[in-house]
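A.B. asks: Next come a sequence and a model predicted from it.
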Amino acid sequence: MSTDNGGRRHGYQTDHTTNGADGASWEEDWEDDYGPAIRATCRQIKLWREGAGLTQQELGDAIGYSLGMVSAVERARRLPHPDFLAKADRILGADGKLAAMKKDVEEARYPKKVRDLAKLESEAVEVGSYTNTVIDGLLQTEEYARALFGLRLPACSEEELERLVAARMARQEILTRHPAPLLTFVQEEATLRRPLGGRAVLRHQLEHLLELSELRHVKIQVMPTEIEEHAALSGSLRVLSFKDRTAVAQNEVQLTSRLISDPKEVRILEMRYGMLRAQALTPRESLAFIRKVLGEMT
């Protein structure tokens, strides 16, 4: 990632929402930075298979995959699952050369917009997020994320659903990163009460918020509906700050997530987020509020 003299950050584009489940398409989009590596891996699978004197059908039978899947992988029409690579490596005697590609292939399975956001988050020293419709993606349980993506229209396939859930969980590595960034969240009260996935899923989600709040670098605040003053009525926003003292912001609307790098606009959103944190309940008050909502569910 690079910056220009005005502090703008280059190299990342997000075209669809990231914390919710909306988006124009969830098709696999690895034809970018990972494209050459994936195509090379798929060619290597074919070369190792031919070198072993096996047909695609024979390889498929040996590793438990269909002829169609083996063919699609060798033509780089489908990404090989890490299990596919591990088994093919063993059957074809590749001595770890195919299995070594598992990490790159696994990362390529995630939507590019998620990889871009995760890259930004991995470089940030501070992340501030206000979410007004759902629990922030970095705070979501796996069950909550699955329920959220399951509500998306048009509906995604089971394979797409699992890929998106896995990508969301992978982003949460930032929670245990060392050195730990400062992570602050302001959640609208409505997000704590909307039973996405059912009451049991919401109860587990609220319990998860209480657990995360015990981390010293995580601060969760609640914006109660009854508060009259609200600095972010225009919608959800995120602000990410970096070691070089630059920052980017992000806001989301239907089908679109906009990455903002213009310093003037970033400062406006930083100001709004700072004011919002002052207007919301303190972290301690917010914990009591979450416990209250949780108690109302029993």
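C.D. replies: Received it, and whenever you're ready, just let me know what you need. All figures in this text were calculated on a predicted structure; none of them were measured in a lab.
A.B. asks: switch to C-alpha atoms for all contacts and neighbour counts from now on
C.D. replies: Fine.
A.B. asks: For the stretch 151-298 of the chain, which segments count as strands?
C.D. replies: Taking DSSP state E, counting those that start in this stretch to define them, one finds strands in the stretch 151-298 of the chain at 182-188, 218-223, 237-242, 247-253, 256-260.
A.B. asks: put this beside the first:
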Amino acid sequence: MSERDAGPAVDEEAGAVMRTVQRQLKLWRESAGLTQAEFGAAIGYGEEQVSSVERGRRIPRPEYLDRADEVLSAGGRIAALKEDLAEVRYPKKVRDLKKLEAEAVELGAYNNSVIHGLLQTEEYIRASVATRRPPFSDDELERHVAARLARQGIVGGQAPLRVFSFVQCESTLRRPIGGRMVMRRQLEHLLNVGRLSNVDLQVLPLEREDNAGLAGSFRLLRLRDGSTVGHNEVQLISRVITDPKEVQILDIRYGIIRAQALAPRESLAFIETVLGET
């Protein structure tokens, strides 16, 4: 059994949580009079893995904490640490974006390279993350897949007041990331999400002469306090845009993009056509 590597650089928030968890695990183990080797054998892990967790080099999986709680008779105190680790096991930029999305009452997004992350199937996520160069390690890949899936609960979930608007360039529907069958299931998923009452899904066809989104993908988030922020992610940069003038430009641009795209009902018919061709 293995643990997730904490990576070469852990942000301050994650580092503080991990230090607390590793201290607690070490104190409980030592109070029980167990060496790292003995403790590892008892919970089904190797001595090196236990050492890595206690030194903060690896983030313990939920099952690691459950077994530790049981073996050390902690009465749920160790298992409760799972909640503290649930968020920080994801990269900071993902946590920050997830917090923004959780605060938003309305989200609008234009994508011209891939299907938007909130709309991706697990197969599509895995295939798109795997194309990264230099490649992620197996642990890093799983971490990024899990992080993206964790964000998707807001769409069609427990917050009916949220409104979502997605505009996908036609190229994202035809780019066969993961292969033919992965794309078929991805297109089918788009159709299902596009039929949700709080989701408007539009397609901007390649044949359109006008496209206000040629500068790249972006999203707009209207927050509960009435403010609006933008978000842009390009090579190695994930940027939240709060300057009112810049947000206004994105807001105007997104409105034009939506006007240039097919209407939601026409867009679903367009996706069905592409699915039939796949």
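C.D. replies: The structure has been received and is ready for your questions. Treat the numbers as computed from the prediction; the structure is a model and nothing was measured.
A.B. asks: so how far is Glu38 of the second structure from the residue in the second structure that Gly64 of the first structure lines up against?
C.D. replies: Applying TM-score structural alignment, one finds that Gly64 of the first structure aligns to Gly44 in the second structure. Here the criterion is Cα to Cα, to the nearest Å. By it, Gly44 of the second structure lies 10 Å from Glu38 of the second structure.
A.B. asks: Compare those two and say which is more crowded by neighbours.
C.D. replies: Counted by other Cα atoms under 10 Å, Gly44 of the second structure and Glu38 do not tie: Glu38 has more neighbours, with 16 against 13.
A.B. asks: quick one: that one is in a strand?
C.D. replies: No: under DSSP: H, G, I helix; E, B strand; the rest coil, Glu38 of the second structure sits outside any strand and is assigned helix.
A.B. asks: For the closest residue to it other than its chain neighbours, the count of nearby residues, please.
C.D. replies: Spatial nearest neighbour of Glu38 of the second structure, chain neighbours left out: Glu47 (7.9 Å); criterion: Cα to Cα, 6 or more residues apart in numbering. Taking other Cα under 10 Å as the criterion, the count of residues near Glu47 of the second structure is 15.
A.B. asks: next one: Ala74 of the second structure
C.D. replies: Neighbour count of Ala74 of the second structure, defined by other Cα under 10 Å: 14.
A.B. asks: Now which residue in the first structure aligns to it?
C.D. replies: By TM-score structural alignment, Ala74 of the second structure lines up with Ala94.
A.B. asks: pretty sure that match is in a helix, no?
C.D. replies: No: counting by three-state DSSP, Ala94 of the first structure is not part of a helix but coil.
A.B. asks: so what's it up against?
C.D. replies: Going by Cα atoms under 8 Å, 6 or more residues apart in numbering, Ala94 of the first structure touches Trp48.
A.B. asks: Could you do Gln140 of the first structure as well?
C.D. replies: With contact set as Cα under 8 Å, 6+ apart, Gln140 of the first structure has these partners: Gln205, His208.
A.B. asks: again, only this time at 7 Å
C.D. replies: With contacts defined as Cα atoms under 7 Å, 6 or more residues apart in numbering, Gln140 of the first structure is in contact with Gln205.
A.B. asks: In the second structure, which residue sits furthest out from the middle?
C.D. replies: Gly33 (40.3 Å; Cα atoms, centre = their mean).
A.B. asks: which residues in the second structure form helices?
C.D. replies: 12-31, 36-43, 47-54, 62-71, 81-88, 92-103, 122-130, 138-151, 170-174, 180-194, 244-260, 264-277 (DSSP state H).
A.B. asks: which one of those helices lies closest to Ile237 of the second structure?
C.D. replies: Of all these, helix 92-103 sits nearest to Ile237 of the second structure, with 9.4 Å by Cα to Cα.
A.B. asks: Specify the angle between that closest one and helix 81-88 in degrees.
C.D. replies: Helix 92-103 of the second structure and helix 81-88 are oriented at 100 degrees to each other (axes from the mean of the first three to the mean of the last three Cα atoms, to 10 degrees).
A.B. asks: Ala150 of the second structure pairs with which position in the first structure?
C.D. replies: In the first structure, Ala150 of the second structure lands on Ala170 (TM-score structural alignment).
A.B. asks: could you list every residue that touches its match?
C.D. replies: Counted by Cα under 7 Å, 6+ apart, Ala170 of the first structure has zero contacts.
A.B. asks: cool, and Gln152 of the second structure?
C.D. replies: Listed by Cα under 7 Å, 6+ apart, the contact partners of Gln152 of the second structure are Leu118.
A.B. asks: Leaving out sequence neighbours, find the closest residue to Val125 of the first structure.
C.D. replies: Pro181 (4.5 Å).
A.B. asks: aligned partner of the one you found in the second structure?
C.D. replies: When the second structure is aligned by TM-score structural alignment, Pro181 of the first structure is paired with Arg162.
A.B. asks: In TSV, list the strands of the stretch 151-298 of the first structure along with mean neighbour count and distance to Asp33 of the first structure.
C.D. replies: Compiled in TSV, the strands of the stretch 151-298 of the first structure are given as follows (neighbours: other Cα atoms under 10 Å; distance: least, Cα to Cα, whole Å):
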stretch	mean neighbour count	distance to Asp33 of the first structure
strand 182-188	22	28
strand 218-223	23	32
strand 237-242	21	23
strand 247-253	21	22
strand 256-260	19	19
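A.B. asks: Which among those is found nearest to Ala288 of the first structure?
C.D. replies: It's strand 218-223; of those, that one is closest to Ala288 of the first structure (Cα to Cα) at 10.0 Å.
A.B. asks: Go ahead and flag the most central residue of the first structure.
C.D. replies: With distances taken as Cα atoms, centre = their mean, Arg168 lies nearest the centre of the first structure, 3.5 Å away.
A.B. asks: How about it, nearest residue that isn't a chain neighbour?
C.D. replies: Gly137 (6.8 Å).
A.B. asks: Now do the same for the one you found: its match in the second structure.
C.D. replies: By TM-score structural alignment, Gly137 of the first structure lines up with Gly117.
A.B. asks: Excluding chain neighbours, what is closest to Leu187 of the second structure?
C.D. replies: Leu275 (6.3 Å).
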